[in-house]
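[1] Structure for the following, please:
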Amino acid sequence: MRTLSIALLVLAITGCETTSGTGRKTAAERAEEIQRYREQQAAEQEARKKAIAEGRDPDEAVREMRAALKPATPETPATPATAETPATPAAAPLAPAAPALPVGPRTGMFGLRASLLGNTLGLGESAGTSSTVGIRYFFTETVGVDLDAGFAYASVGETSLTGLSLGLGVNAYGGAPGKALRPFFSLAGSLAQVGAAKTSTTAVTLAAGGGLEYWLAPQLSVSTSLLLGLATVPNGDTLAIGTFRPGLGVTLYTE
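    Next up is the predicted model:
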């Protein structure tokens, strides 16, 4: 009773609430704590008396009572399993960019070519023009072979000559690989059937010289050359030596 009276006196002095280190408590909450304390003290006294009557240690009886009254510590709830973060899908590998084709001769290149506005072999009063179409193939990065078929026109004095020709040539390229402008040495031979009015004759020509070829793109080039040639007619006594220009050549390449 004395303890309860002191607690009530404190409540009256401090108003209706007290302050503890953990927060603010109302007077009702404080009174409930005091009541629980009183009940616990009474229960301990009762346990001591009962233990003495039974011949047991009163302090041990009090400890057993406190242990029985002590609330069990609630089990800590298991931490829910964290859902696995789905693996970030690997980025699809980028398709490798197709390497740019180099300019200039390449092994295995095949081309369709044409030569226009060329000058045929001529001496003195003879002069003429020729045009050819053909193919070119590179066996290596520096050696290409031409096979051409052409049409020729020439005039000797007042006589006009026309003819068809078939030629075979070998070109050896110089310069640095990959450069757009490449010089080349050329060696060529041709067989032509030339006629005037009702007569015709066969002419054989061998020529050597050089020229330049420029690649506008990896698969397109233009070229020109200047050759020194020797032309002869096997069935006659005609022999001619001179220069001729095959004209402006255009070649479209494929792999």
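
[2] Every contact and neighbour count from this point should use C-alpha atoms.
    Will do.

[3] so after the lengthiest helix in the chain, what's the next helix or strand?
    The residue-count maximum for a helix in the chain (DSSP state H) belongs to helix 27-53. Sequence order places helix 58-69 as the next helix or strand after helix 27-53, per DSSP states H and E.

[4] Name the residues of the helix or strand just after that following helix that come out as buried.
    The helix or strand immediately downstream of helix 58-69 is strand 110-119, counting by DSSP H and E. By 16 or more other CA atoms under 10 Å, the buried positions in strand 110-119 come out as 110-116, 118-119.

[5] Now for residue 108, how many residues are close by?
    Residues lying near residue 108 (other CA atoms under 10 Å) number 14.

[6] looking at the protein, which residue ends up farthest from its center?
    residue 53 (96.3 Å; CA atoms, centre = their mean).

[7] and residue 122, that one's in a strand?
    No: read with DSSP: H, G, I helix; E, B strand; the rest coil, residue 122 is coil and lies in no strand.

[8] Identify the residue nearest it in space, chain neighbours excluded?
    Once flanking residues are discounted, residue 122 sits nearest to residue 242: 6.1 Å by CA to CA, 6 or more residues apart in numbering.

[9] Look at that neighbour and tell me its secondary structure.
    Residue 242 ends up strand, using three-state DSSP.

[10] Now do the contacts for it.
    By CA atoms under 8 Å, 6 or more residues apart in numbering, the contact list for residue 242 reads 121-123, 228-230.

[11] now the other sequence, so there's something to compare against:
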Amino acid sequence: MRTLSIALLALAITGCETTSGTGRKTAAERAAEIERYRAQKAAEEQARKQAIAEGRDPDQAVAEATPATPATPATPATPATPAAPATPATPAAAAPAAPALPVGPRTGLFGLRASLLGSTLSTGESAGSTSTVGLRYFFNEMVAADVDAGFAFVSVGKTSVSGLALGLGLNIYGGSQGKALRPFFAVAGSLSQVGAADTSTTLVSLSAGGGLEYWVAPQLSVSTTLLLGLATVPNADTLAIGTFRPSLGVTLYTE
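    Predicted coordinates for the structure are as follows:
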């Protein structure tokens, strides 16, 4: 009765809670706890008395009579947050390959040319040779202009004269675009100043014909030309018709 009285006094001091679900114990719950506590103490006292009567250790008997407190279940571990997948590295942009240069004539193509092993107008006993250097420019894929300057040598019988020559020409190309071998039609005019000792002669000529040009590479070509020409010496009222033997031309192009 003393134990019950102490429990009821504790209940009166702490007050009675009539609302459940707020985390506080109600009066009925507190009373049930007191009743369980009283029953446990009575069982412990009974076990102690019986152990003494049987000659056993009273403390061990009390421990055996006390129910084991259930273990509080372990709180499940919070699953680890999965790591965010690594953002794949952005692949480096490949540098675009430089387009290959086409072969053959093309608009704006500019070249430095040289012509070797050719001949000037040849008629009967007269013969001559010329070597020139010059420029070539393409207005479009079919039409190019030449400007040449060089050294001229002419012989008539046993007389030989030499001098300088200046020429202008126009070439019209045929064939398919992009082909390395291209035929062309050519017209040209030249002015030569030749002489020996204290005398000099001016030679004017016009010629037309054709040739072939082969692009070894996009910026290098070789060519040969065969022309039929008309030449005159204004001071001597001389007019001659003859051919210009093929020459070997080499042209180095730049854009």
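
[12] Any chance you could compute the TM-score here?
    TM-score for the superposed chains, counting by TM-score structural alignment, normalised by the length of structure 1: 0.71, backed by 191 aligned residues with a CA RMSD of 1.8 Å.

[13] which position in structure 2 aligns with the residue nearest to residue 122 of structure 1?
    Matched by TM-score structural alignment, residue 242 of structure 1 corresponds to residue 242 in structure 2.

[14] from the contacts of residue 242 of structure 1, which is closest to residue 210 of structure 1?
    Nearest to residue 210 of structure 1 among the contacts of residue 242 of structure 1 is residue 228, at 9.3 Å by CA to CA.

[15] That closest one belongs to a strand, doesn't it?
    Yes: judged by three-state DSSP, residue 228 of structure 1 forms part of a strand.

[16] That one contacts residue 244, correct?
    Yes: under the criterion of CA atoms under 8 Å, residue 228 of structure 1 makes contact with residue 244 at 6.6 Å.

[17] if you count what's nearby, which of the two comes out ahead?
    Using other CA under 10 Å, the more surrounded residue of residue 228 of structure 1 and residue 244 is residue 244, with 22 against 16.

[18] Who are the contact partners of that one?
    118-122, 226-229.

[19] for structure 1, which strand is longest?
    Determined from DSSP state E, the single longest strand within structure 1 is strand 199-217.

[20] What are the contacting residues of that strand?
    103-104, 180-195, 221-235.

[21] Pull out the buried residues from those.
    103-104, 180-195, 221-232.

[22] and those, which of them are in helices?
    Those of these lying in helices (DSSP H): none at all.

[23] In strands, which of those appear?
    181-195, 221-232.

[24] Just say helix, strand or coil for residue 125 of structure 1.
    coil.

[25] So it sits against residue 154, correct?
    No: applying CA under 8 Å as the test, residue 125 of structure 1 and residue 154 come out as separate, 10.2 Å apart.

[26] higher neighbour count, the two?
    More crowded of residue 125 of structure 1 and residue 154, by other CA under 10 Å: residue 154, with 22 against 9.

[27] element containing the more buried one, please.
    strand 143-156.

[28] Likewise for residue 40 of structure 2?
    Residue 40 of structure 2 belongs to helix 27-54 when assigned by DSSP H and E.

[29] centre of the chain versus that helix, how much separation?
    Relative to the chain's own centre, helix 27-54 of structure 2 is displaced by 89 Å; criterion: CA atoms, centre = their mean, to the nearest Å.

[30] buried sites along that helix?
    27, 30, 34, 38, 41, 44-45, 47-49, 51.

[31] So which residue is dead centre in structure 2?
    Closest to where the C-alpha atoms of structure 2 average out (CA atoms, centre = their mean) is residue 95, at 1.5 Å.

[32] one step back: in structure 1, what stretch matches the next helix or strand after the helix holding residue 40 of structure 2?
    The helix or strand immediately downstream of helix 27-54 of structure 2 is helix 58-65, counting by DSSP H and E. Using TM-score structural alignment, helix 58-65 of structure 2 lines up with nothing in structure 1.

[33] in helix 58-65 of structure 2, what counts as buried?
    Applying 16+ other CA under 10 Å to helix 58-65 of structure 2 flags 58, 61-62, 65 as buried.

[34] So what angle separates the directions of that helix and helix 27-54?
    Interaxial angle, helix 58-65 of structure 2 versus helix 27-54 (axes from the mean of the first three to the mean of the last three CA atoms, to 10 degrees): 140 degrees.
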